[in-house]
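Colleague: How does the following fold in three dimensions:
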Amino acid sequence: MTLIDALNWRYAAKRMTGAKVPPAQLERILEAVRLAPSSYGLQPYSVLVIEDPALRERIRPLAFDQPQITQASHLLVFAAWASVSAAEVDDFLRLTAATRGQPLAELAGYREAILGTVQGFPTEEARFQWASRQAYLALGTALAAAATERVDASPMEGFDPAALDQLLGLEARGLRSTALLALGYRDSEADRHAGLAKVRWPRERLFIPLPAG
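Modeller: Next up is the predicted model:
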């Protein structure tokens, strides 16, 4: 199965069966998230993996009662760093040096480049929005990875971020919720969207070729 086949198969399931995603498949999806690209490779976010049904029952009212929250096998919460400081950058550079077996001093220029970006935003909110965009790269990777595993994945922005942050204690972790992703299996009989033709702009509307020169 090609990636294109997988993307044609997937859709944002509105009803799920409650069946569990096998651990091996879940781990492959999570590993794809771990390998997702981000600016400088910094990955300024964390992903909470929630399986506990009782906790998901508490989350559901905060997400406008969307049934996928409780019908899914797992709920992923993509949460961006509330602030990006020199401390986090230095942690990342120490990891980089250790992983690549190079002296930390050789990364001094890279450190200045990263700090120039993250400290160049005019406000903490602007910096958080940048971190959130990095989390969305991971979300997109998760969607593609789940499709290749034939696991349904429903992304959701429809929730109360402040209430969810409070419920999950994200402020203490230096995080703010950005997006949700329900992983599970579609309930084709209960979901009126199942089987509908995928609607996307035609190539000539979506892609704009520019002439050479």
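Colleague: can we go C-alpha only for contacts and neighbour counts from here?
Modeller: Fine.
Colleague: and the end-to-end length of stretch 114-133?
Modeller: End-to-end distance for stretch 114-133: 16 Å, by C-alpha to C-alpha, to the nearest Å.
Colleague: now the other sequence, so there's something to compare against:
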Amino acid sequence: MSIIESLNWRYAAKKLNGEKVSDENVSKIIEAARLAPTSSGLQPFEMVVITNQELKEKIHKLSFNQSQVLDCSHLIVFAAWDHYSLDRINHYFDHYETERKLEKGFSDGYKNGVSKHLTALTTEQQFEHAARQVYIAFAFAMAEAAALRVDSSPMEGFLPNELDELLNFKAQGLRSVLLLPVGYRDETNDWQVHLKKVRKHTNHMVHYIK
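Modeller: Here you go, the predicted model:
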């Protein structure tokens, strides 16, 4: 099974037509992000799925009036932990052992090593580490959307501090990282819809060492 055909189909839709994506397909897109790999399996992020039009209008103003925020079916906000705490890290290890019905999962040495490494970072470094995990999950979500023939528009262009305040993220120990509007392309008004996909040629970016 390959997703290459789907990746060739997808592009960052600039205009969406307002058609609704089924709850089933939105759930699959979210599930793909949930199943993505992350450093030490910690999954240091959360997703907020927004369909409320009034709230989308407020976020539209914070995202430099990009129309996809208004016209999307669902707006998925990816938010990373603002820091790593022992409670957060230990909660994951406890969850892991409970789910696998293990009295002992990872060794104490491994758990202590992960905790010591992450909590020794500055608060900003901790957030940046968590944010990098978001990008992995985000890519999985876009790939699943493409496989379902649902359009998406990856967005870094917004005011994160203002969005965090709007969504009360600080109180939840979160900081916004990325926006993912999902919906269906507007074939008539999106100037990019029929353009050839352009990427670097493989021999310009892949090097083999034998």
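Colleague: Tell me where the first structure has helices.
Modeller: Assigned by DSSP state H, the helices in the first structure fall at 3-9, 23-34, 53-59, 68-71, 86-100, 108-118, 124-148, 161-168, 203-206.
Colleague: centroid residue for the second structure?
Modeller: In the second structure, the centroid-proximal residue (C-alpha atoms, centre = their mean) is residue 138; its distance is 3.0 Å.
Colleague: isn't that one right up against residue 33?
Modeller: Yes: at 6.1 Å, residue 138 of the second structure and residue 33 qualify as touching, with contact defined as C-alpha atoms under 8 Å.
Colleague: Tell me the helices and strands packed up against the longest strand that the first structure contains.
Modeller: For the first structure, the longest strand by residue count, based on DSSP state E, is strand 175-184. Packing partners of strand 175-184 of the first structure (3 or more C-alpha pairs under 8 Å, 6 or more residues apart in numbering; DSSP states H and E): helix 68-71, strand 74-81, helix 124-148, strand 152-156, helix 161-168.
Colleague: Check the mean deviation of the third one from the second structure.
Modeller: Right, the one you point to is helix 124-148 of the first structure. Taking mean C-alpha distance after the TM-score superposition for the first structure, the mean distance separating helix 124-148 of the first structure from the aligned residues in the second structure is 0.4 Å.
Colleague: And for the fourth one?
Modeller: If you overlay the two and look at strand 152-156 of the first structure, the average distance to its match in the second structure is 0.5 Å (mean C-alpha distance after the TM-score superposition for the first structure).
Colleague: So what touches that strand?
Modeller: 10-14, 68, 139, 143, 146-147, 179-186 (C-alpha atoms under 8 Å, 6 or more residues apart in numbering).
Colleague: what does stretch 189-204 of the first structure rub up against?
Modeller: In contact with stretch 189-204 of the first structure (C-alpha under 8 Å, 6+ apart) are residues 8, 11, 13, 14, 15, 186, 188.
Colleague: nope, stretch 116-134 of the first structure is what I meant
Modeller: By C-alpha under 8 Å, 6+ apart, stretch 116-134 of the first structure touches 37-39, 43-45, 79-85, 178.
Colleague: Return a PyMOL selection command for the buried portion of these.
Modeller: Remark: buried members of the contacts of stretch 116-134 of the first structure, expressed as a PyMOL selection using 16 or more other C-alpha atoms under 10 Å:
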select buried, resi 37+38+43+44+45+79+80+81+82+83+84+178
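Colleague: between the contacts of stretch 116-134 of the first structure, which is nearest residue 52 of the first structure?
Modeller: Taking C-alpha to C-alpha as the measure, residue 79 is the one of the contacts of stretch 116-134 of the first structure closest to residue 52 of the first structure, at 18.2 Å.
Colleague: excluding its backbone neighbours, what's nearest the closest one?
Modeller: Excluding the flanking residues, the one nearest residue 79 of the first structure by C-alpha to C-alpha, 6 or more residues apart in numbering is residue 177, at 4.0 Å.
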